[in-house]
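Asker: How does the following fold in three dimensions:
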Amino acid sequence: MHKLAPLTPLGSAFPRIESIGDLTISEVTDRALASVAARKDQEPALRAALAEAYEMELPEVGGSSQAGALSVFWTGPDQWMVSGPYDQNELLARDLKQVAGATASVVEQTDGWCRFDVAGAVLSDLFERLSNAPVRDMKPGCVIRGTLEHLGVFLWRLDEDRMAVLGPRSSAASLHHALITAARSIA
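Answerer: Model prediction:
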């Protein structure tokens, strides 16, 4: 019989947390993810279904919102990413699909992405070295789809001194290396 064990995107049994100067870079592995895309002419019905089931407001361009333990952020026209604690939402995509019905296409995304939370007072200095995103102007809740180094990512401002970076799981080591290298350059 196989004895399989889950690994983090960086290939470890436990998420990696690194402190460099004033910055802390944490690998986040306890979040379930699902993408939701409204089908043609179904956005109002999708909004109504999610509002009724979860009291969830789908954010507009560049925004995010909270609905209890769930978070949702805009990813494209009529598209959003929903995130929640994995231990409570292991079947998040299935649950969202049941609520959305024929109004949306819902796809499991948990193992397709990696997430690093970066915290510290010099957060903007770090991201200005890695991306052309206007991080100093981002308010908490803002989300930008862009690049970090050469990787396509979502930059999600969680708080004044905290940013989540979501990128392809297959590029987790490259993304982590870029974050660590830039952090060391300003430490």
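
Asker: CA only for contacts and neighbour counts going forward, please
Answerer: Fine.

Asker: what ranges do the strands span in this protein?
Answerer: Listed in chain order, the strands of the chain (DSSP state E) span 17-20, 23-28, 31-38, 64-67, 70-76, 79-85, 104-108, 113-119, 143-148, 151-159, 162-168.

Asker: Export the ones you listed to TSV and append columns for distance to residue 94 and mean neighbour count.
Answerer: TSV is the format used below for these (distance: least, Cα to Cα, whole Å; neighbours: other Cα atoms under 10 Å):
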stretch	distance to residue 94	mean neighbour count
strand 17-20	31	14
strand 23-28	22	20
strand 31-38	9	23
strand 64-67	18	19
strand 70-76	15	21
strand 79-85	12	22
strand 104-108	8	20
strand 113-119	18	22
strand 143-148	25	19
strand 151-159	23	20
strand 162-168	22	21
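
Asker: So for residue 92, which of those strands sits nearest?
Answerer: Closest to residue 92 of these, according to Cα to Cα: strand 31-38, at 6.6 Å.

Asker: before we move on, the earlier item: with distance to residue 126 as added columns, please give the strands of the chain in JSON lines.
Answerer: JSON lines is the format used below for the strands of the chain (distance: least, Cα to Cα, whole Å):
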{"stretch": "strand 17-20", "distance to residue 126": "11"}
{"stretch": "strand 23-28", "distance to residue 126": "9"}
{"stretch": "strand 31-38", "distance to residue 126": "24"}
{"stretch": "strand 64-67", "distance to residue 126": "22"}
{"stretch": "strand 70-76", "distance to residue 126": "23"}
{"stretch": "strand 79-85", "distance to residue 126": "25"}
{"stretch": "strand 104-108", "distance to residue 126": "31"}
{"stretch": "strand 113-119", "distance to residue 126": "9"}
{"stretch": "strand 143-148", "distance to residue 126": "11"}
{"stretch": "strand 151-159", "distance to residue 126": "13"}
{"stretch": "strand 162-168", "distance to residue 126": "11"}
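
Asker: quick one more, to check against the first:
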Amino acid sequence: MTLSENPDLALASVTARADHTTACRTHMIALLGSDAPAPGKASFKNDSEFAFWTGPDQWMIAAPFKTHEDLAARLKSRFFETSSITEQTDAWACFDLRGEGIEPVMELLCTINIRAMQTGDAARTVIHHLGCFVIRMAPASNLRILGPRASAGSLHHAILTAMTSAL
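Answerer: Model (predicted):
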């Protein structure tokens, strides 16, 4: 099992504005090539671009930072007045947990039912007193954990401690 920070991730939040939900969802379909993610779900455009549900009519969009440093600006020019879009890249630290045995590690860290999560599932949870998102990537032995960047050191320590305890 490996734990690595993924600094090459651009993030932007998309929230449908009042009376523009349908138009915002239409833009999401054009962007993703599929419907906007439902609650508890993520949609993958390809191996490196994806979106996940964060709240009613709210999503987080992720893409490689190297090619999408201006992700929020690109989305604003695409969604127009249908959505409020905010830059999120510097707000979140991203950790990728890969390999067999991630279930017992996650069971020590949070209360989500990790054994029931399938590829494309996303959950909001608390890890080490920090609000985090956990996304089951492909293959299913890969997890992406997003937590507050200001507490990245604490989150990293908590994950490493759980790995040591569980393995």
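
Asker: still on that earlier bit, relative to residue 136 of the first structure, which of the strands of the first structure is closest?
Answerer: strand 151-159 (10.2 Å).

Asker: Need the contact partners of that closest one.
Answerer: 138-147, 163-168, 171, 175 (Cα atoms under 8 Å, 6 or more residues apart in numbering).

Asker: hmm, try it at 10 Å
Answerer: The contact list for strand 151-159 of the first structure (Cα atoms under 10 Å, 6 or more residues apart in numbering) reads 62-64, 73-75, 113-119, 127, 131, 133, 135, 138-148, 162-168, 171-172, 174-175, 178.

Asker: buried residues in stretch 60-78 of the second structure?
Answerer: By neighbour count on 16 or more other Cα atoms under 10 Å, the buried set for stretch 60-78 of the second structure is 60-64, 68-69, 71-72, 75-76, 78.

Asker: do stretch 52-65 of the first structure as well
Answerer: So stretch 52-65 of the first structure, judged by 16+ other Cα under 10 Å, has buried residues 56-65.

Asker: same question, stretch 105-121 of the second structure
Answerer: Within stretch 105-121 of the second structure, the residues scored as buried using 16+ other Cα under 10 Å are 105-106, 108-110, 114, 117-121.

Asker: Among those, which lie within helices?
Answerer: 105-106, 108-109 (DSSP state H).

Asker: so who does the aligned partner of residue 3 of the second structure in the first structure touch?
Answerer: Under the alignment by TM-score structural alignment, residue 3 of the second structure pairs with residue 25 in the first structure. Residues in contact with residue 25 of the first structure (Cα under 10 Å, 6+ apart) are 16-19, 116-120, 162-164, 176, 179-180, 183.

Asker: Tell me the spacing between residue 25 of the first structure and residue 144 of the first structure.
Answerer: 19 Å (Cα to Cα, to the nearest Å).

Asker: need the contact list for the residue most central in space within the first structure.
Answerer: Nearest residue to the geometric centre of the first structure (Cα atoms, centre = their mean): residue 166, 4.6 Å. Residues counted as contacts of residue 166 of the first structure (Cα under 10 Å, 6+ apart) are 28, 113-117, 145, 152-156, 172, 175.

Asker: Residue 99 of the first structure too?
Answerer: 46, 49-50, 52-54, 93.

Asker: what sits up against the top helix by length along the second structure?
Answerer: For the second structure, the longest helix by residue count, based on DSSP H, is helix 152-166. Helix 152-166 of the second structure is contacted by residues 1-5, 92-95, 97, 101-109, 127-130, 132, 145-149 when judged by Cα under 10 Å, 6+ apart.

Asker: so it corresponds to what in the first structure?
Answerer: Aligned using TM-score structural alignment, helix 152-166 of the second structure spans residues 172-186 in the first structure.

Asker: Check stretch 91-107 of the second structure too.
Answerer: Per TM-score structural alignment, the counterpart of stretch 91-107 of the second structure in the first structure is residues 112-128.

Asker: Now do the same for residue 117 of the second structure: its match in the first structure.
Answerer: In the first structure, residue 117 of the second structure lands on residue 138 (TM-score structural alignment).

Asker: Could you report the distance from the closest residue to that match other than its chain neighbours to residue 141 of the first structure?
Answerer: In space, and not counting its chain neighbours, residue 138 of the first structure is closest to residue 157: 6.6 Å by Cα to Cα, 6 or more residues apart in numbering. Remark: distance between residue 157 of the first structure and residue 141 of the first structure (Cα to Cα) = 5 Å.
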